[in-house]
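> mind folding the following:
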Amino acid sequence: MSDVLPEEVTALAEAVGPEPDELVEEMDARAEREGFPTVGPAVGGWLALLARVVDARRVFEFGSGFGYSAYWFARELPADGEVVLTEVDRDELEDARTYFERAGLADRARFEHGDAIETVTEYEGPFDVVLVDNEKSRYVEAFEAVREKVREGGLVLADNAVTAGPIDRTDVLALLSGESVEASDASRGIADYLGHVREAEGFETALLPLGEGVAVSVRRD
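Here you go, the predicted model:
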């Protein structure tokens, strides 16, 4: 169950969204079994839709785990498209590679082991979609590292914009409102990010309150 929406609403979002395939169902089962955080099929469907809306050809992810969100993106890319997966855990990255190979999508993916913010400096833009899902305290750093590489009309998506683990959305809202509260580093990181993109020149941001919350920022110029 999502901590953002009632279970029935999440189930409805999943029912209306794109149909998960057998590999998505397998990864969902793994996430449930291992307690591994993924965006889930409701948000995965939105990632796929947003990629399709902006006619995405190149996607970059800050933090990919075993490839769940990247797989939703990859299914929407053209044959010559590219999604860049980054992950500090080598085993998880290799699992992602295996999933992509089984799906016949490995030729449209690049698997980068190491720090995502260091990795993005090695890439030139433009990117059509960027997903920020690394350490919450480094979200602003990730955004600044990639913002000039996002094309006009492209998207920067940030997961966990409402909740996840040590993130307290009440604290996030209080911090955004300028209040002084004792909050976790993760909550402060999310509040800093939301405040930063809200004021970022050339970007417009809205919140998708599904899953654990996704901040959607579009580059206007």
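
> please count neighbours and contacts with C-alpha atoms only from this point.
Will do.

> which secondary structure state does the most centrally placed residue in the chain sit in?
Closest to where the C-alpha atoms of the chain average out (CA atoms, centre = their mean) is Leu131, at 3.7 Å. Put simply, Leu131 is strand when judged by DSSP: H, G, I helix; E, B strand; the rest coil.

> ok, it touching Asp159?
Yes - taking contacts as CA atoms under 8 Å, Leu131 lies within contact range of Asp159: 7.4 Å.

> show me where this structure has its strands.
Here the chain has its strands, by DSSP state E, at 58-62, 82-87, 109-113, 127-132, 150-159, 203-208, 214-219.

> to compare against the first, here's the next sequence to fold:
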Amino acid sequence: MREREYVRSLFGKEDDVLKSIAPGLEERDMPQISVPPEVGKTLYLLAKMSGAKRVLEIGALGGYSTIWLARALPESGKVVSLEISQKHADFAAENVAKAGLKERVTFLVGDAMQSLDTLARKGERFDFFFIDADKPNYINYLEKVIQLSEPGAVITADNLFQHGRIFDDQDQAPSPRTIRQFNEQIANDPRLESMLLTIGDGLGVCRVKEKK
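You can find the predicted model right below:
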């Protein structure tokens, strides 16, 4: 689409580290499913404007979105990134180090639901979240991150259009079916104020309401 290419050319500019991630994924036979540059820039701006200091990311892959998020934080800020694959986490850590952000990012390798439970038991709290992992667990992830959120925290989630699959009601595969439910939930959940941005493959943006 002309609009997407126009936005990307003006607002989604990448430096050498970000540009190197896609070729690196290909060399390592990893999936090419990083967010596009314009979504990375949007995440950066949302984290920056919200004043985020502690970010929780679910799904690191090659660290592309991790770098955008870490760059939005103050020097004392922290990104905790959950990744099920040690191979992916190692490559992400390599890229984060190249970007000079090693001190701001911690990778936790393993099942994300178990990692989320561990963080909750430790009393950890975050003010910004990015969900970009296995789609059938999105609703479970949403519940967990709400539990881990500070009042007013921002929750973002990628791939909420499923490349158009959500619009085909005959497609009842686990991913599009769950994402339809997820979209309905963030639209109607009384704990959240939400919007679905028509950028990339659909980026959900939610704000956790303060308790009265």
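
> TM-score for the pair, please.
The TM-score (TM-score structural alignment, normalised by the length of the second structure) is 0.89; 205 aligned residues with a CA RMSD of 1.8 Å.

> all helices for the second structure, in order.
Assigned by DSSP state H, the second structure shows helices spanning 2-11, 16-27, 37-50, 64-71, 86-98, 112-121, 138-147, 174-188.

> which part of the first structure lines up with the third one?
Following TM-score structural alignment, the aligned partner range for helix 37-50 of the second structure in the first structure is 41-54.

> tell me the buried residues in that stretch?
Pro41, Ala42, Val43, Gly44, Gly45, Trp46, Leu47, Ala48, Leu49, Leu50, Ala51 (16 or more other CA atoms under 10 Å).

> repeat that for stretch 11-25 of the first structure.
Judged by neighbour count using 16+ other CA under 10 Å, the buried positions of stretch 11-25 of the first structure are Ala11, Ala13, Glu14, Gly17, Pro18, Pro20, Val24.

> who touches whatever residue of the first structure lines up with Arg104 of the second structure in this structure?
Counting by TM-score structural alignment, Arg104 of the second structure lines up with Arg108 in the first structure. Contacts for Arg108 of the first structure (CA atoms under 8 Å, 6 or more residues apart in numbering) come out as Ala74, Leu77, Ala79, Asp80, Gly81, Glu82, Val83.

> not counting sequence-adjacent ones, nearest residue to the first one?
It stands for Ala74 of the first structure. Val83 (6.5 Å; CA to CA, 6 or more residues apart in numbering).

> give me the distance between that neighbour and Val216 of the first structure.
18 Å (CA to CA, to the nearest Å).

> quick one, which of those two is more surrounded?
Higher neighbour count among Val83 of the first structure and Val216: Val83, with 25 against 21, using other CA atoms under 10 Å.

> tell me how far the aligned residue in the second structure for that one lies from Gln181 of the second structure.
The equivalent of Val83 of the first structure in the second structure is Val79 (alignment by TM-score structural alignment). Val79 of the second structure sits 28 Å away from Gln181 of the second structure, going by CA to CA.
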